[in-house]
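Enquirer: Sequence plus predicted model, see below.
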Amino acid sequence: MAGEQRPADGRDESADERADRLWAELLQEVRIAQTGAQIMFGFLLTVVFTERFTTLHGFDRGLYVVVVTLGAVATGTLMAPVTYHRLLTGRHLKPRMVRAAARVVALGITLLALNVGAALLLLLKVAGLGAAAWLISGGVLLWFGVCWLLLPLLVRRHQDDDRH
């Protein structure tokens, strides 16, 4: 590879090899998030068939609809890379496919976080926590933001500082 510049991450791989590696890594990440989303969505679907569901009215019933809808959308969004792969395989688009699928997965994880937060709010409201349900659910969503966004961004910033 005389004359070629080594990639910033220090790996000696072609663009196709890099796309293959990133695709495999993305699929491993999706498997984790997708499993959680599917389990939660499946559980939420059963709630409507319980006797307790008939006691939900007004805001709580509407919140349940939002929670189930978010669960469905998060699950579908996290499954999208499968269709990307099926529709685009063999067309020499893997680097572009990896970037597009990564954006969709980020959206799916965001929807999953909102789904968990809304489901927690519903659960805590039904449990009778009132205003505390809002505070706890908001705190959990804030915690997700710290763990899933802020900390990785700080690591990336620290790495960028080390390079300069």
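Expert: Ah, there it is. Numbers count the residues shown, from 1 in each chain.

Enquirer: make it CA atoms for all contacts and neighbour counts henceforth
Expert: Noted.

Enquirer: element containing the most centrally placed residue in the chain, please.
Expert: For the chain, the residue nearest the mean C-alpha position is Ile109 (1.2 Å; CA atoms, centre = their mean). Assigned by DSSP states H and E, Ile109 belongs to helix 94-126.

Enquirer: Could you identify the helix or strand that succeeds that helix?
Expert: Next element after helix 94-126 (DSSP H and E): helix 131-145.

Enquirer: And that next one, what does it pack against?
Expert: If contacts are counted by 3 or more CA pairs under 8 Å, 6 or more residues apart in numbering; DSSP states H and E, helix 131-145 sits against helix 94-126.

Enquirer: centre of the chain versus the helix it packs on, how much separation?
Expert: Relative to the chain's own centre, helix 94-126 is displaced by 3 Å; criterion: CA atoms, centre = their mean, to the nearest Å.

Enquirer: Give the buried residues for it.
Expert: 94-95, 97-98, 101-102, 104-105, 108-125 (16 or more other CA atoms under 10 Å).

Enquirer: same thing with stretch 126-145?
Expert: Ala133, Trp134, Ile136, Ser137, Gly138, Val140, Leu141, Phe144.

Enquirer: second one coming, line it up with the first:
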Amino acid sequence: MTQQGPASGTEERPCVTCGVSGTNTHPEPAESARERVNRRWNELLQETRVAQTGVQILFGFLLSVAFTPMFHDLGTFERAVYVTTVALGATATASLIAPVSIHRFLSGQRMKDEVVEAAGRLMICGMVLLALTIGCTLLLILYVVVPGPLAIALVGGVMVWFCLSWYVLPLLLRRRATRRPDDRCEHETPGTSS
């Protein structure tokens, strides 16, 4: 028979791991393979929406630059940076929208695992291309506004921050998660698991 906890209304029952009576705070049973792939797909869709919006706005801005009066005054270096930036923006857009196309073509083919895997890789590629697009856009703008070496130094600093926050931090957190020991029972002290 179970008892209600005094204040919180939680059930008290023996722990399934160690048998100690108390509030059951262990995680829910592991999700099935189907639930996992559906969760991963939904998370990927949310991430794609955020990234797509950013890249589309940036790409639209880049396309409009060529039609401004100031564009004709740009030198060879600035034009080369502009062309590189537009090409990077186009490839970033393609990579970040590709999961939608893949899903549409393969919908109903019972290939959701493969779709999620391919879409995840395209998202990572698209994020790298988006970071490079942003860096080149900054270089183009700052090179026109401030002297060359200062513009390059500012862009370099921004790109280091992108690398740290978009790539290094997630990889460090991922490494930490893989080193984490399996979930222990809250009633056990370290080193007493059976």
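Expert: Received the coordinates, thanks. Since we're looking at a predicted model, the values are computed, not measured.

Enquirer: Output the buried residues of stretch 126-145 of structure 1 as a markdown table; include the columns distance to Glu25 of structure 1.
Expert: Output for the buried residues of stretch 126-145 of structure 1, formatted as a markdown table (distance: CA to CA, whole Å):
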| residue | distance to Glu25 of structure 1 |
| --- | --- |
| Ala133 | 36 |
| Trp134 | 35 |
| Ile136 | 33 |
| Ser137 | 30 |
| Gly138 | 31 |
| Val140 | 27 |
| Leu141 | 25 |
| Phe144 | 21 |
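
Enquirer: hmm, back to that, so the helix holding Ile109 of structure 1 aligns onto which residues of structure 2?
Expert: Aligning helix 94-126 of structure 1 against structure 2 (TM-score structural alignment) gives residues 112-144.

Enquirer: Can you state the mean residue-to-residue distance of that stretch versus structure 1?
Expert: Here the mean offset of stretch 112-144 of structure 2 against structure 1 after fitting is 0.5 Å, by mean CA distance after the TM-score superposition for structure 1.

Enquirer: can you give me the strands in structure 2?
Expert: In structure 2, the strands defined using DSSP state E lie at 3-4, 11-14, 21-23.

Enquirer: could the ones you listed go into JSON lines alongside distance to Tyr167 of structure 2 and mean neighbour count?
Expert: Below are these laid out as JSON lines (distance: least, CA to CA, whole Å; neighbours: other CA atoms under 10 Å):
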{"stretch": "strand 3-4", "distance to Tyr167 of structure 2": "46", "mean neighbour count": "12"}
{"stretch": "strand 11-14", "distance to Tyr167 of structure 2": "42", "mean neighbour count": "16"}
{"stretch": "strand 21-23", "distance to Tyr167 of structure 2": "39", "mean neighbour count": "14"}
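
Enquirer: and those strands as CSV, adding distance to Arg174 of structure 2?
Expert: Shown next, in CSV, are the strands of structure 2 (distance: least, CA to CA, whole Å):
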stretch, distance to Arg174 of structure 2
strand 3-4, 38
strand 11-14, 33
strand 21-23, 30
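
Enquirer: right, so of those strands, which gets closest to Leu63 of structure 2?
Expert: Checking the strands of structure 2 against Leu63 of structure 2 by CA to CA gives strand 21-23 as the closest, at 59.3 Å.

Enquirer: by contact count, what packs against the closest one?
Expert: Secondary-structure packing of strand 21-23 of structure 2 (3+ CA pairs under 8 Å, 6+ apart): strand 11-14.
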